[in-house]
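*Asks:* predicted coordinates and the sequence they were generated for:
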Amino acid sequence: MQKDNSIQLGQLALIVITATLGGFLFGFDTAVISGTISFVKVQFNMGSLMEGWYVSSALLGCIAGVAVSGKLGNILGRKKVMLIAAFLFAISAFGCAFTQGSFMLICFRLIGGLGIGMASVICPMYIAEIAPSQLRGKLVTYYQLAITIGILVAYFSNSTIQAGAAVSTTGGGWMHLIFSEEAWRGMFVVGIIPALVFLIMVFLIPESPRWLALKKRTSEAENVLFKISGAEHAKSELKVIQDSLENTSNKKLKDLFKGNMRRPLFIGIILAALSQFSGINAIIYYGPTILEKAGFQLGDALGGQVTIGMVNMLFTFVAIYFIDKVGRKPLLLWGIGGAILSLILASILFSANISNGWVVLVPVILFIACFSFSFGPVTWVIISEIFPTNYRSEAVAVSTMSLWIANWIVGQFFPLLLHGAGASVTFLVFALFSAYAFYLTWKKIPETKGKSLEEIEKFWRLENT
């Protein structure tokens, strides 16, 4: 109780809000593109392949951002990498809003992707490293919640701008061009505001005490911990950090694929990839396109996308509440099972040509709800728990890379699959991938609820004997 009372909530709140803004921008930048696709395709005369590049260029940037963020974080510090990510977000939003050609538009999307990739690694890591241990899990969870809020805000702003553009027929100047004549530009303009707020707020927060200790800047690390948790907790926490650094031996990347590590690494890589092959980001990126195929007008389709975003955010709270009560496996099994049924139902509706109107929105919303309390948050929890301490950072990075590569594949080739094979086959393919994820969870993934990291590490050793 003494330690809880000593926590400086104001300082801690500033830190968490700032870092979770990275998650908000992650979600916003990922989802804002969904409302722009129909406009950009017409204005720049994009075919299916170019449309795929427009969507997936940010994902290629994400992969590059993830690849460099770990090394940059160790060299420059967590705070400076967040500054770089914030700057990239702002440059991307501004450039996309005012570019005059499809090539530069894709380039600016690539820059935004670099920011997303860096934020996806550095921001939750920063929260985990700076938060008091008794609050760490809860505070890191806010990052995932911020992503869903960012997605929802993107959907809402896209829908609002589209509705305003539909009724605005007169006017002139930049404002009319951005928010009426070429409304997709206004959708990107909105992202400039949170990017600049993030950039400013990062200057107000301290560096990670763990990174400071790693660089032998012990007094600075203790000072940061003191400002957050008081003197007594600062000294004890710094001692734990120093002991951890002293006991950590250098490991090589090839060691991840040997002995006890092979099964958990397989689970981390495959589960992360399957979470994307379930079709979640196809719906986030191409929601209006899918709904237009079901008979919605563009404005109605964007409105349906807002509903999808609200469900995505609200059902994340289900995971937050139940993950430490019922466990990881039950949430995954129930959620993936529901996702499979939803995808099959959507496939049947499109195949039978009875998907016109709001009926197709029902399986889509059910899928989003199931994903949001299972695949989405639980995947990140599992890949952060199942690896031994000496390998955890490298193994999580490899798993995260798998997720982003799968994300890029879906973004790049989904238009070709949707236009070539049709919506029915597309949803069936997603259902098959989800079915394998159900099998993987049922047969291969151990329950980690209530177990210490050392107990999980011991489990893998025993499994390999």
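*Replies:* Thanks, I have it. Bear in mind the structure is a predicted one, so any value in this text is a computation, not a measurement. Residues are numbered from 1 along each chain as shown.
*Asks:* make it CA atoms for all contacts and neighbour counts henceforth
*Replies:* Will do.
*Asks:* surely S34 and A282 touch.
*Replies:* No. Between S34 and A282 there is no contact under C-alpha atoms under 8 Å: 9.5 Å.
*Asks:* neighbour-wise, which of the two wins?
*Replies:* It is S34, of S34 and A282, that has more neighbours when counted by other C-alpha atoms under 10 Å, with 25 against 22.
*Asks:* and that one, what does it touch?
*Replies:* By C-alpha atoms under 8 Å, 6 or more residues apart in numbering, the contact set of S34 is 155, 284-288.
*Asks:* neighbour count added to those, as CSV?
*Replies:* Shown next, in CSV, are the contacts of S34 (neighbours: other C-alpha atoms under 10 Å):
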residue, neighbour count
Y155, 29
I284, 22
Y285, 24
Y286, 24
G287, 24
P288, 26
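*Asks:* one more structure, for comparison:
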Amino acid sequence: MKNSKILYIVGITLVATLGGLLFGYDTAVISGAESSLQTYFAESLGLSSFVHGLTVSSALIGCIIGGLLSGYFSSKIGRKYTLIVAAFLFLISALGSAYPEFLFFTPGEPSIALLATFNFYRIIGGIGVGLASAVAPMYIGEIAPPNLRGRLVSLNQFAIIFGMLVVYFVNWGIARGETMEWLNEIGWRYMFASETIPAFLFFLLLLFVPETPRYLVSQHKEDKAMGILLKTYDATMAKATLYEIKNSFDNKKEKLFVYGKGIIFIGILLSVFQQFVGINVALYYAPRIFESMGAARDASLFQTIVMGLVNVIFTIIAIVTVDKVGRKPLLIIGSIGMAIGMFGVAGLALFEQIGIATLVFIIIYTASFMMSWGPVVWVLLSEIFPNKIRGQALAIAVAFQWAANYFVSSTYPAMMEVSGAMTYGIYGIMSILSGLFVWKFIPETKGKSLEELEILLKKSQGVKNEVVEKAI
């Protein structure tokens, strides 16, 4: 493949991964602000830790909605314009979360209505996250050649983690040297407002990227699809790829479960396990975990930067190895590492030995996740669903993922009040179960085109058509 074609593919992939960056930025910005939000809203209004947990996790309600809507939008208006809608929602959420008093409330006077308004803006951003989390990897997967697809889709996870790292730096920079009073009154607003910069950049750059060839073919725009394929393949490969895509979009409209319920179930369980291992507890509540180890507020935010750097390094490892080692081995190795990390934290919590060893086990846990379940699940979700049902199936899987995320994140504070050892032990058990699930049910997908995977899937499900018969 010519360097110019590779640069073109990488260029449009990087634009799409800004959706991932905003995904990470929006979900992790709360880590620096959650303590101040508890003081500003929950404590001043006499609300429980459960209500605070719901506030911290409120964006996830929007993520569930956005995940469910992603299938409809990506099928009706296309992958590109769905991402544009997501960018607009990110922008509105950043401004509204930073200044929820706009038009209707007096600044500095918290109330139940103001808390509800803040959560509304966070939910708006969550819808953007839900849309981007489903459609960005779908977009990249449909643009990328088979030999690069694993690495390019993994770049979206890198962008998610990089977005988290950026916001860790931003939160730390805002908090550094400031009093807790200032942070609780003003500083948290700056944290949310900072998201307007990447949101606007994402919106602007999306205007210059193409739609995916597979969506264009689904809309009977083969000439436009061929134009995009010629920019990513040589002429012979472009024609062959267009032929494969057109065959996958025959005139017969297929229902969601025509390939069997098994493939949908696998996508759902991949998504649910990715959350039930407890990763977003480590990401959302990282500063508070480090504070429990005795760190000062700004020091705890700095420790999240260290964790973020480790996450970036191990995500790069996944990007480099996913098309060489394969998807399945990485997931199993990651499950083992996550179990070691979480059981280590659980053991230390049981004996109340919270200290530097806790940080070490958290880093083992997050590093294991970032080199496996973080990027590889998104790669698999972009690959395993056939062209004609990809939008619908991915929407279901992503909606389940965000529902599981919401459940885990919102229940964490209450669970910790019962027992920290129990809480982290449960996440360790889930890590073991995730590895067993992959070992038993997940096929290897590296090196195959989306259409080749579809043929194999149809064959395995016993669904026959002319293309399958010819391929077999």
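*Replies:* Here it is on my side, so go on. Keep in mind that what you see is a predicted model, and the values were worked out from it rather than measured.
*Asks:* please state their TM-score.
*Replies:* With the length set by TM-score structural alignment, normalised by the length of structure 1, the two chains reach a TM-score of 0.87; 443 aligned residues with a C-alpha RMSD of 2.7 Å.
*Asks:* related to what we said a few turns ago, widest-spaced pair of the contacts of S34 of structure 1?
*Replies:* Based on C-alpha to C-alpha, the longest span within these runs between Y155 and Y286 and measures 11.7 Å.
*Asks:* re earlier: looking at the contacts of S34 of structure 1, which is nearest A369 of structure 1?
*Replies:* Relative to A369 of structure 1, the closest of those is I284; by C-alpha to C-alpha it sits at 13.0 Å.
*Asks:* can you tell me the closest non-neighbouring residue to the closest one?
*Replies:* A31 (5.9 Å; C-alpha to C-alpha, 6 or more residues apart in numbering).
*Asks:* just give me the match in structure 2 for the one you found.
*Replies:* Under the alignment (TM-score structural alignment), A31 of structure 1 pairs with A28 in structure 2.
*Asks:* ok, now which ones touch its match?
*Replies:* Residues near A28 of structure 2 by C-alpha under 8 Å, 6+ apart: 164, 167-168, 283-284.
*Asks:* which secondary structure elements does the helix or strand that contains A234 of structure 1 contact?
*Replies:* Here A234 of structure 1 sits within helix 231-247, counting by DSSP states H and E. Judged by 3 or more C-alpha pairs under 8 Å, 6 or more residues apart in numbering; DSSP states H and E, the packing partners of helix 231-247 of structure 1 are helix 209-214, helix 218-229.
*Asks:* quick check: angle from that helix to helix 218-229?
*Replies:* Angle, helix 231-247 of structure 1 to helix 218-229, by axes from the mean of the first three to the mean of the last three C-alpha atoms, to 10 degrees: 130 degrees.
*Asks:* from the chain's centre, how far out does the helix or strand following helix 231-247 of structure 1 sit?
*Replies:* Using DSSP H and E, the helix or strand that follows helix 231-247 of structure 1 towards the C-terminus is helix 262-277. The chain centroid and the centroid of helix 262-277 of structure 1 are separated by 16 Å under C-alpha atoms, centre = their mean, to the nearest Å.
*Asks:* residues making contact with helix 262-277 of structure 1?
*Replies:* Helix 262-277 of structure 1 is contacted by residues 256-257, 375-376, 379, 382-383, 386-387, 395-396, 398-400, 402-407, 410, 430, 433-434, 437, 440, 444-445, 460 when judged by C-alpha under 8 Å, 6+ apart.
*Asks:* hang on, F290 of structure 2 packs against I305?
*Replies:* No. In this structure, F290 of structure 2 is not within contact of I305 by C-alpha under 8 Å, at 11.7 Å.
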